[in-house]
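Novice: just need the structure, nothing else, for what follows:
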Amino acid sequence: MVGIRVGFIVNPIAGMGGRVALKGTDGVVEEAIRRGARPISPEIVRLFLRELTGYEESRDFEFLTGPGPLGEDYLREFRLHFRVLNHRRIRYREIHGIPIPDTTSEDTKALSKAMLGKVDIILFAGGDGTARDVYSVVGRSVPILGIPTGVKMFSGIFAVSPESAARVLVEFARGRARIEEREIMDINEDAFRKDDVKPREYGRALTPVFELLVQGSKEPLKVEEEGILRATAEAVAEELLERDGIYFLGSGSTVKMIKDLMGIDGTLLGVDVVEVKDKKARLLVKDATEMDLLKFVDKNPKVIVTVVGGLGFLFGRGNQQFSPKVLSKIPKENVIVVASPSKVEGGIVRVYTGDRGVDEKFRGYIRVRVSPWMEKIVRVL
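Specialist: Model prediction:
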């Protein structure tokens, strides 16, 4: 048995803005709830702990965590060994009938500081903002690993899924995970909501890495591929205009290029609903939410998405509007993937929605359009 001390911090409101097209949750919790959002972080944390408790080593781990929704509630539920760092009393408030804890980034920072010198690794559940908060306190003094619950997860310190985070933690305890320097990235959310991407690297953290269970960081398009990608977008836009029907066009610069070529004033970082009829495209919903997409799923829509560079995701990073409810009603053959060759040079892409049935439907192999005249068959993990 291998016993280690694990710092465990949960951002209980992370990810709430994703399915309701807010592209983040910082400062917009009330608006997210008004649009129908509900906390998703608790369920993802439970997926992590359910997987972790399947390993015998977990019974020898000692967790240091925050009070209540900052970690204590979940560790108690799964009967793991833990000690609470009671830095303050957590209170709740109701927003449109939904109880929300009064936690902030200062809680993450306070707990990170209290864990310094007392743990072998810090696990946190959140997005890029939470990663930045942890790193701002601990720097490179202790390895950190993210359980992906946020909207923006462009940093290279996140496990590809909560289940993968459990495996990486166990392999770290076994001494089999290698420690790498990985980028801490964050984006200005206000600018992000206006389709203005301003990524910034805030530093490089130490992160345990095992096999392909930790994602890379978001990468820019290679200059030499810009021409071929433009030609591919032109070919795809022309083909879509030849087929009457409903289309869900996803986020990213590649799909935005297709939207522009179809004559649609769509979003760069959101999902748009488009109708094509008689070789003309009409924008039905701009920057659609999960609920908007559900209104059209019975019309056999086609879904056009790209691969997030460096992260390798089709669904699960930056396009949470494609929720399990939506994707459960979309046949795999209705998904059209367009990407530059470098984004699929490894031969794999990922889907993670948190619903095993939906994820399994998309696993196997899928065609990716990499040029006007070529598709590549890649494996979906």
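
Novice: from here on, contacts and neighbour counts on C-alpha atoms
Specialist: Will do.

Novice: give me the number of residues near residue 85?
Specialist: Counted by other Cα atoms under 10 Å, the residues lying close to residue 85 total 16.

Novice: excluding its backbone neighbours, what's nearest it?
Specialist: If the residues on either side of it in the chain are set aside, residue 85 comes closest to residue 66, at 5.3 Å by Cα to Cα, 6 or more residues apart in numbering.

Novice: now show me the structure for the sequence below, then we'll compare the two:
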Amino acid sequence: MQFKLGFIINPVAGLGGSVALKGSDGAETAAKALALGAEPKSHLRAKAALEQLIPHQKQLQIYTASAVMGEYVAKDLGFNVDVVYQCNEPTTEIDTHAAAQALVNVGVDLILFAGGDGTARNICQAISDKVPALGIPAGCKIHSGVYAITPKAAGRVVEMLVKGELVTLADSDVMDIDEDAFRAGTVRAKRYGEMRVPSELRYVQAVKNGGGKEIDELVLADIAAHVVSEMDEDWQYVMGSGSTVAAVMEEMGLENTLLGVDLVHNQELIGQDMTAAQLLDACQQKPTKLVITLIGGQGHIFGRGNQQLSPTIIRAIGKENIILIATKSKLQALEGRPLICDTGDSELDDELSGYIQVTTGFNDHVLYAVGHHEEQ
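Specialist: Modelled structure (predicted):
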């Protein structure tokens, strides 16, 4: 299974540092830096990150912007590359924003970008929480918590994802400072949002016993509390079968059909042990999300014990509205094998394949690979 990596380089990131401009935000500042003799370095830092992934080229497909915004570096290193955005030269923040949006549109699993705090702001504005992202530090200002500590470290974190290791996703702040005030000697930092960022592998749950292993009951309570806290009154929620989903129902104080499928709206039970026909009718009446887990030991998401969730219903709900929940210990027990979709519709199984975010605790998530039965 290929990992779809989005890749963006801000070619003017860091230009102002060597010529004492204390930043590179804005076309005028970048032009001034070049006139003063600054040399672009962000492509070298981006290259250092990608070099960590050379051993995994067959498992990677890189989607990027043209020329200096990613294409040249990725192709020079021998990666398979799809150019999804044609940049202007010289590039501006408009290009960064548009390139990030293009990567979201093609469904990348992660956006790896080289830049500074200004670049992080542009990426954040473009993608919000639609796709995880990770920064390669290449700018003058690195106040945001979305950057790896070094370019090589960024590459290693992506390598862990490609290899199927459990990597926690954390919401990290995007910060920037007022460059004009900074040049005058005043630091004015401001928070501009947050992005979901893969961190180092730490198989340590917030709720744990003395041995560092998950206590299932407490972890399930953590997962349930997070799911309920994120529920939107404008949406209804199809609640899949299994004990992990049952914990969410318990958190809401609702009766649960352990081996069936229920329907919830505003934390009230509006349908119990529903058939495929009943579910489809409900999904056509109101925006719907699906809360589902996997079968322990096997890794099936669809096709085992939840046949009520027909291909028609899954398509009506949409991949982007599937909330997958599981403990990290259940994922760890799969020993790197992908999750399985066996819906009975091979085209849908293909559409569901790739990488999916799994909620593993309160504000705790990982990315995990999804295949289908024909790949097993």
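
Novice: one step back: what's near enough to touch the residue nearest to residue 85 of structure 1?
Specialist: By Cα atoms under 8 Å, 6 or more residues apart in numbering, the contact list for residue 66 of structure 1 reads 8, 9, 72, 84, 85, 86, 87, 111.

Novice: just the residues you listed now: which is nearest residue 335 of structure 1?
Specialist: The closest of the contacts of residue 66 of structure 1 to residue 335 of structure 1 turns out to be residue 9 (Cα to Cα; 36.0 Å).

Novice: are any of the contacts of residue 66 of structure 1 buried, and which?
Specialist: Among the contacts of residue 66 of structure 1, the ones that count as buried by 16 or more other Cα atoms under 10 Å are 8, 9, 72, 84, 85, 111.

Novice: just the contacts of residue 66 of structure 1: which are in helices?
Specialist: Using DSSP state H, the subset of those located in helices is 72, 111.

Novice: max pairwise distance over the contacts of residue 66 of structure 1: which two?
Specialist: The distance between the two most remote of the contacts of residue 66 of structure 1 (Cα to Cα) is 14.2 Å, for 8 and 87.

Novice: redo the buried ones among the contacts of residue 66 of structure 1 as JSON lines? Include distance to residue 52 of structure 1.
Specialist: Output for those, formatted as JSON lines (distance: Cα to Cα, whole Å):
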{"residue": "8", "distance to residue 52 of structure 1": "13"}
{"residue": "9", "distance to residue 52 of structure 1": "16"}
{"residue": "72", "distance to residue 52 of structure 1": "16"}
{"residue": "84", "distance to residue 52 of structure 1": "19"}
{"residue": "85", "distance to residue 52 of structure 1": "22"}
{"residue": "111", "distance to residue 52 of structure 1": "22"}
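
Novice: of all the residues you listed, which comes closest to residue 105 of structure 1?
Specialist: residue 111 (10.1 Å).

Novice: let me see the contact set for whichever residue in structure 2 pairs up with the closest one.
Specialist: Under the alignment (TM-score structural alignment), residue 111 of structure 1 maps onto residue 99 of structure 2. Applying Cα under 8 Å, 6+ apart, we find residue 99 of structure 2 in contact with 8, 64, 65, 84, 85, 87.

Novice: which SS class is residue 17 of structure 2?
Specialist: Classification of residue 17 of structure 2 by DSSP: H, G, I helix; E, B strand; the rest coil places it in coil.

Novice: what sits against the spatially most central residue of structure 2?
Specialist: Nearest to the geometric centre of structure 2 sits residue 132, at 2.7 Å (Cα atoms, centre = their mean). Residues in contact with residue 132 of structure 2, defined by Cα under 8 Å, 6+ apart, are 109, 110, 111, 169, 195, 196, 197, 198.

Novice: what's it aligned with over in structure 1?
Specialist: Using TM-score structural alignment, residue 132 of structure 2 pairs with residue 143 in structure 1.

Novice: do you know how far its match is from residue 206 of structure 1?
Specialist: 5 Å (Cα to Cα, to the nearest Å).

Novice: between those two, what contacts are shared?
Specialist: Common neighbours of residue 143 of structure 1 and residue 206, counting by Cα under 8 Å, 6+ apart, are residue 179.

Novice: rebuild the contacts of residue 99 of structure 2 as CSV, extending it with distance to residue 324 of structure 2.
Specialist: Formatted as CSV, those follow (distance: Cα to Cα, whole Å):
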residue, distance to residue 324 of structure 2
8, 29
64, 28
65, 31
84, 29
85, 31
87, 36
